[in-house]
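Peer 1: Sequence plus predicted model, see below.
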Amino acid sequence: MAASFTCLANPPISLPSLPEPITNNAITIVNSENRNYLLSFNGLLKGKDHKSVSNKAFMLRVGDKSWQGINNVPIHQPINGLTGRLASVATSIKDNAYIFGGYTVAKDHSEVSVPDVYSFNVKTQKYTLLAPMPVPVDDSIALTYQDRFIYLVSGWHNDGNVNLVQIYDTKTNTWQQASPFPGKPVFGQAGAIVNNKMLICDGVRVDVHLDKRRSYAAEPACYLGSISLKQPNKINWHKVAHPTGVARYRMAATGVYSANSAYFIGGSDNPYNYSGIGYNGAPSEPDSKIWKFDFNSNKWQLLTSATATMDHRSLIELNNTLYTVGGMLKAQEVTDKVIAQTTITP
C-alpha cells in the first residue's frame, strides 16, 4: 500500500535560475572542500528543435548569486559535425562530475548515441576524456557506489534499448558488465541508489508488431537490485510493487541516505520525443506527484510536489531539500528555474 501526503514544509533555500532555459540536461552536485557546486551539462534549449541541441555547461557555487558558464562539454569525434547532445547522464565522486553519452540529432532527425565519457573537475574546471562506454547508451541512469563505481542501467543504443548494466571503475578507468537488468529494456527510466541497493522505475519499452512499424509504450515497472558486498558486478534483482500502476517518463530521481529512501519526482505519463510532443501525437504534460520508496520497509509514500515538471535526468539533494534543475513545465515550456520540489522527511 502507498500512503498519500503533501509536501513542502519549511521554506527551502532559494537558488538562482540557470543562465538560460534548458531541458533534458545532465545534472549533478559536487562537494569539494566543504563547498557545494551544482552542474548542468548538455541538453535542449528553448527552441526544442535539432538546432537547439546543445553542449553548453553551467556551474553554480552554492552561495553565489548566479551560475557561471563553463567550457562546453567536449566531444571526442563530432557526429556528422554535431557536438550537442541530449539525454546525457551525470553523477559525481569527490571533486569530479562524470558525464556519460547522450545522442546527437541531425536535421533529418537521425539520432546517434555518443560513446564519450568525461570527468569535470570543479577545482581546475577542466574536462578529462575517459574510457568510452563499451556499448554507448543514452536516456539511461548513472548511479554511484562506494565512491568508486558508476552503474549505467539499461537505456537506448542507436536502434533499440539494451538490458545491460555497465559499470565504470573510476579508479582504474575500466569497464565491466554486471548482472543484466531483469525487466524489459527501457529508455527514459529513473533510478536511485542508497548504499548497495538501487531502485529502477518505469521508462519506455519498444513493442514489435507483425503488421506495422514498431511502437513505443510506457513500461510501469520497478526493480530493486542489491549489489553483492564482495563482487560489485553481481546484482540480485527482484521486482517490487509499482506505486500507482501508471508509468512516468523522464522523472527526476535520487537516493537520500539520511532517509534511506529513493525519491522520484515529476515526469510525464505520455512518452514523447525530445520536443515534448508524445509519440501518439498528443502534447505531453508534466506530473506533480512524488514517489518515495523506503528501503527499510520496501513501501511507498505518495507525495505532491510544489511544481509539475518533466524531462529530467536526475534530482539534486541540498540542505534537506530536493531540487529540479531546468526541465519542462506545463505546455512543454523549457524552464531556467531551479525548483525546490520537496523537503526530505524521515
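Peer 2: In hand now; what should we look at?

Peer 1: contacts and neighbour counts: CA atoms only from here.
Peer 2: OK.

Peer 1: which ones are touching the residue nearest to residue 157 when sequence neighbours are not counted?
Peer 2: Excluding the flanking residues, the one nearest residue 157 by Cα to Cα, 6 or more residues apart in numbering is residue 137, at 4.8 Å. For residue 137, the contacting residues are 101, 102, 113, 114, 115, 154, 155, 156, 157, 158, taking Cα atoms under 8 Å, 6 or more residues apart in numbering as the criterion.

Peer 1: ok, second structure coming up, stack it against the first:
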Amino acid sequence: MTGYWGKGLIGLGAIVALIGCGQELAEPPVSSVAEFELPIPISNNAVALAEGPDGPTLYSFNGLKSGKSWQDTSNAAFACIISIKECEEIAPVPVDEGRLASSAVTLAGKVYLFGGYTVAENGDEVSTPEVFAFDPKTKDYKRLADMPTPVDDMVALPYRGRYIYLVSGWHDEGNVSLVQLYDTEFNTWSVATEFPGKPVFGHAGGLANHSMIIADGVAVAGLVDGKRKFAAAPFAWRGDIDPGDPERITWRAVDAHPGGPQYRMAAMGDGDRGMILFAGGGDNPYNYNGIGYDGVPAKPTERVFGYDLKADQWTELAKLAEPSMDHRALAKSGENYYIMGGMDADQAVTARIMKFRIDD
C-alpha cells in the first residue's frame, strides 16, 4: 500500500424496488433516507450496531472527512440513537492519528474495533495493530491484544458470540491470505485455515450460522514501471466452519455473483434469513478521491443481493434509489438495515444514513 493511499469511500442508497425469488413484489419494501444523519460527512468508516443506554444505537468510528486529503483521516466516533433519531459525537478512538479502512464487530454487548491504516503527508501508509473494545454503556475504550499481523481493509466476522475472524486484507506492503481468529473471552489470537483465494483488500463478506461468504476485492496484479497495478478480483468463496473447532474452515469456490465485481460493498451475515447480504460498491478499484487507479472515476452500483446458504446460490434482492460505494459494513436493527456515511455518485463524502427493509 506504500506509495498510494485511500482504498475506497462510500455513498448511500435507498431501495425503491425489490425482487425476491424471481418474483416482483406487489409492494416495495420500506426504504428511505433516515430522518437523522451523522454530525459530519464521513466515509470509509467502521460501522456497528449495539444496545446503547437509549436502546439500539448505530456507531461509526474513524474514516475520511469531506476534504479527502491525508489531513482528513479521522479518529472521530459517533452514536446515532435509532428510537429518537438523533446522532451525537462521542469520545474519539484513542489513537494519535486518524484511521481509514478499520472494521467494527459487535459481540456480547461490546463493539470491537480493529486496525485501519494511517496516511502520512508524503502518502506513506501504515497498517495499524490496535484492537479496542468499546462499551456502549460507559462510552469507554479498552485496549486489547494487538493483531499479530496488522491488517486493514479486511473482512471482520463475528462467530458464536465469542470469536471474530479477520479474513485477508492489506498489511503494509501487500495483501495477506491470513485468517486471524480473535477469542474475546481470553483476549488471545490464533490462526484459522488460510483463505485460499487470491489475497485481496476491499472485499466484503458475512457469516451466518457456521458459514461465511467472501466476495470480490482488489488484488495486486503485478508491477508497471515499478508501481503496483491493482485489479478487481471477481470471485466468491464459501467457508464452512467446523462447529467443534473454530480454527478449521473448509473453503470452496462458489459462483461469482452476477453483474461483475464490486469494490467495498456493505455486507453482513443475517442468520435469521440464512443469507449473506451485500449492498452497493464501486465498479472500479479507486483511490481516496474515488478515481480509479486507472484514472477512470468509479461508478457506484444500486444493487442489493444475497447469497442463500441453504440453496447455495445468489439471489437478487433489491435496487437502491441512489447508487452507493465505499462501505465497510451493513448494520441491522429489527427489520431495518442501515448504511452510515460514505460517498455519493459524485464522489462527495456524505453524512446520510440510509435504511431499508427486505420483505420475505
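Peer 2: That came through fine. Just so we're clear, the structure is a prediction, and the values are computed from it rather than from any experiment.

Peer 1: just to revisit the earlier point, show me the contacts of residue 137 of the first structure that map onto helices.
Peer 2: Secondary structure from DSSP state H places none of the contacts of residue 137 of the first structure in helices.

Peer 1: quick one: which of those residues is nearest residue 201 of the first structure?
Peer 2: Distance from residue 201 of the first structure was checked for each of those by Cα to Cα. The minimum falls on residue 154, at 11.2 Å.

Peer 1: what's the counterpart of the closest one in the second structure?
Peer 2: Counting by TM-score structural alignment, residue 154 of the first structure lines up with residue 168 in the second structure.

Peer 1: Count the neighbours of its match for me.
Peer 2: Residue crowding around residue 168 of the second structure was assessed by other Cα atoms under 10 Å; the count is 29.

Peer 1: Residue 122 of the second structure now?
Peer 2: Burial of residue 122 of the second structure, expressed as a neighbour count using other Cα under 10 Å, amounts to 10.

Peer 1: Report the distance from stretch 17-25 of the second structure to the chain centre.
Peer 2: 26 Å (Cα atoms, centre = their mean, to the nearest Å).

Peer 1: Same question for stretch 270-280 of the first structure.
Peer 2: For stretch 270-280 of the first structure, the separation from the chain centroid amounts to 17 Å (computed by Cα atoms, centre = their mean).

Peer 1: What range does it cover in the second structure?
Peer 2: Residues 284-294 of the second structure are where stretch 270-280 of the first structure lands when matched by TM-score structural alignment.

Peer 1: and that stretch, which residues are buried?
Peer 2: Buried residues in stretch 284-294 of the second structure, defined by neighbour count with 16 or more other Cα atoms under 10 Å: 284, 285, 286, 287, 288, 289, 290, 291, 292, 293.

Peer 1: With respect to residue 57 of the second structure, which of these is nearest?
Peer 2: Closest approach between these and residue 57 of the second structure, by Cα to Cα: residue 288, at 28.1 Å.

Peer 1: The closest one in helix, strand or coil?
Peer 2: Using DSSP: H, G, I helix; E, B strand; the rest coil, the structure places residue 288 of the second structure in coil.

Peer 1: number of nearby residues for residue 147 of the first structure?
Peer 2: Each residue near residue 147 of the first structure was counted by other Cα under 10 Å, and the total is 12.

Peer 1: That one should be in a strand, yeah?
Peer 2: No - under three-state DSSP, residue 147 of the first structure sits outside any strand and is assigned coil.

Peer 1: which residue packs closest to it, ignoring adjacent ones?
Peer 2: Take residue 147 of the first structure and drop its neighbours on the chain: the residue closest to it by Cα to Cα, 6+ apart is residue 93, 5.7 Å away.

Peer 1: What's the local residue count around the equivalent of residue 296 of the first structure over in the second structure?
Peer 2: For residue 296 of the first structure, the aligned residue in the second structure is residue 310 (criterion: TM-score structural alignment). For residue 310 of the second structure, the count of nearby residues is 9 (other Cα under 10 Å).

Peer 1: what's the closest non-adjacent residue to residue 310 of the second structure?
Peer 2: With sequence-adjacent residues excluded and distances taken as Cα to Cα, 6+ apart, residue 310 of the second structure is closest to residue 274, at 7.0 Å.

Peer 1: which residue in the first structure lines up with that neighbour?
Peer 2: Residue 274 of the second structure maps onto residue 260 in the first structure, with residues paired by TM-score structural alignment.

Peer 1: still on that earlier bit, might you report the residue contacts of the match of residue 154 of the first structure?
Peer 2: Contacts were defined as Cα under 8 Å, 6+ apart; by that measure residue 168 of the second structure touches 151, 154, 155, 175, 176, 177, 178, 179, 195, 199, 200, 201.

Peer 1: rewinding a little: could you check how far the match of residue 296 of the first structure is from residue 299 of the second structure?
Peer 2: 32 Å (Cα to Cα, to the nearest Å).

Peer 1: Same check on residue 67 of the second structure?
Peer 2: From residue 67 of the second structure over to residue 299 of the second structure the distance is 20 Å, taken as Cα to Cα.

Peer 1: Neighbour count: those two, which is higher?
Peer 2: Shown here are residue 67 of the second structure and residue 299; by other Cα under 10 Å, residue 299 has more neighbours (23 against 14).
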